[in-house]
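> pasting the structure only:
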């Protein structure tokens, strides 16, 4: 499975962001399961999920300090990359 994601280091914290469908971010159980499934691609790094609505507005799910920080960052400034999860 291929997906879009990014690894960022901000304010001394390294973390990963993974793009998912909106319904994943809206469902806590599904979001937590998704984070666990993506964690092997980013070992030892907190994973945050990001979904966009039809107008491009981003919503995040994950560690509160990281989601708060990312809520002030435009998704267009994130260095997205295609990853593969086997």
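Now that the structure is in, tell me what you want to look at. Because the structure is a prediction, the values reported are computed rather than measured.

> going forward, measure contacts and count neighbours with C-alpha atoms only.
Noted.

> show the contacting residues for residue 72.
Contacts for residue 72 were tallied using C-alpha atoms under 8 Å, 6 or more residues apart in numbering; there are none.

> elements contacting the longest helix along the chain?
Secondary structure assigned by DSSP state H gives helix 28-38 as the longest helix of the chain. In this structure, helix 28-38 makes packing contacts with helix 22-26, strand 47-52, judged by 3 or more C-alpha pairs under 8 Å, 6 or more residues apart in numbering; DSSP states H and E.

> okay, one more to line up with it:
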């Protein structure tokens, strides 16, 4: 499975962001399962999920301080890349 994500280091914290469908971030149980499934790709890192609404506005799910930080970062400033989950 291919997916879009990014590894970011900010203020001494290295974390991962993964783009998912909106219904995943809207369902806490599902979001936590998805975060766990990505842990082998981003070992030891906090993982933040990001989904966009129909207007392209992002919503973040994950560690509160990181999600709040990311809500202030323009999406075009994130260095997105394609990953493969085996």
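Yes, it's here. As the structure is a computational prediction, the values presented were derived from the model and not from experiment.

> let's have the helices and strands packed on helix 28-38 of the first structure in a markdown table, adding mean neighbour count and distance to residue 7 of the first structure.
A markdown table is the format used below for those (neighbours: other C-alpha atoms under 10 Å; distance: least, C-alpha to C-alpha, whole Å):
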| stretch | mean neighbour count | distance to residue 7 of the first structure |
| --- | --- | --- |
| helix 22-26 | 17 | 19 |
| strand 47-52 | 23 | 9 |
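
> next, format the ones you listed as a markdown table and append distance to residue 69 of the first structure.
Output for these, formatted as a markdown table (distance: least, C-alpha to C-alpha, whole Å):
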| stretch | distance to residue 69 of the first structure |
| --- | --- |
| helix 22-26 | 17 |
| strand 47-52 | 11 |
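
> these: which one's closest to residue 6 of the first structure?
Closest to residue 6 of the first structure of those is strand 47-52 (C-alpha to C-alpha; 9.8 Å).

> next SSE downstream of that closest one?
strand 58-61 (DSSP states H and E).

> of the helices and strands packed on helix 28-38 of the first structure, which approaches residue 16 of the first structure most closely?
strand 47-52 (4.8 Å).
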